[in-house]
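Student: Coordinates only, no sequence provided:
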């Protein structure tokens, strides 16, 4: 898969929660950190996402916030 977005994090699907309209996908990165993506249920079904699948989380954003305490 070739795409223009450079911010890609490869990981493994750890959990798939299908809702009526949306799906929550938990991805574990190689570092052990986790991230959650909320996508449409149709997209999750179309991609046939399952626990154990290797995926790329693609981050395309015009705004990234950073906080510090």
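Tutor: Looks like it arrived, so ask away. The structure presented is a predicted model; accordingly, all values stated were derived computationally and were not measured.

Student: CA only for contacts and neighbour counts going forward, please
Tutor: Noted.

Student: Helices along the chain, start to end?
Tutor: 41-46 (DSSP state H).

Student: quick check: longest strand of it.
Tutor: Scanning the chain for the strand with the most residues, using DSSP state E, yields strand 8-18.

Student: From the contact counts, what lies against that one?
Tutor: Judged by 3 or more Cα pairs under 8 Å, 6 or more residues apart in numbering; DSSP states H and E, strand 8-18 is in contact with strand 22-29, strand 54-58.

Student: okay, pairing it with this:
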């Protein structure tokens, strides 16, 4: 599968800042020009994708609901 074939409109290019690995799930913090995006993915995926701090990645965000609050 190529990146062009993924149907996700919200894409954030960034660099992995930190990975907090757990036995099953891991948190991956990605620094983007708009701020930090955090993803919770399987630890197996972290290893298979060879994710490490400093690596450039694209965070794809797909949601069925987006909430907005006033400031």
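Tutor: Yes, it's here. Everything numeric in this text was worked out from a predicted model, so none of it was measured.

Student: Quantify their similarity with the TM-score.
Tutor: The TM-score (TM-score structural alignment, normalised by the length of structure 1) is 0.89; 68 aligned residues with a Cα RMSD of 1.1 Å.

Student: Would you check the span in structure 2 matched by the longest strand of structure 1?
Tutor: Using TM-score structural alignment, strand 8-18 of structure 1 corresponds to residues 11-21 of structure 2.

Student: go on, stretch 41-60 of structure 1?
Tutor: Taken onto structure 2 by TM-score structural alignment, stretch 41-60 of structure 1 occupies residues 43-62 there.

Student: what about that stretch, distance to the chain center?
Tutor: From the chain centre to the centre of stretch 43-62 of structure 2 is a distance of 7 Å (Cα atoms, centre = their mean, to the nearest Å).

Student: List the buried residues for it?
Tutor: Using 16 or more other Cα atoms under 10 Å as the test for burial, stretch 43-62 of structure 2 gives 43, 46, 51, 59, 60.

Student: which one of the helices and strands packed on strand 8-18 of structure 1 lies closest to residue 10 of structure 1?
Tutor: Residue 10 of structure 1 lies closest to strand 54-58 among the helices and strands packed on strand 8-18 of structure 1, at 4.3 Å (Cα to Cα).

Student: elements contacting the closest one?
Tutor: With 3+ Cα pairs under 8 Å, 6+ apart as the test, strand 54-58 of structure 1 has strand 8-18 packed against it.

Student: Show me what the strand it packs on is in contact with.
Tutor: Contacts to strand 8-18 of structure 1, defined as Cα atoms under 8 Å, 6 or more residues apart in numbering, come from residues 23-30, 41, 49-59.

Student: No further queries at this time; thank you.
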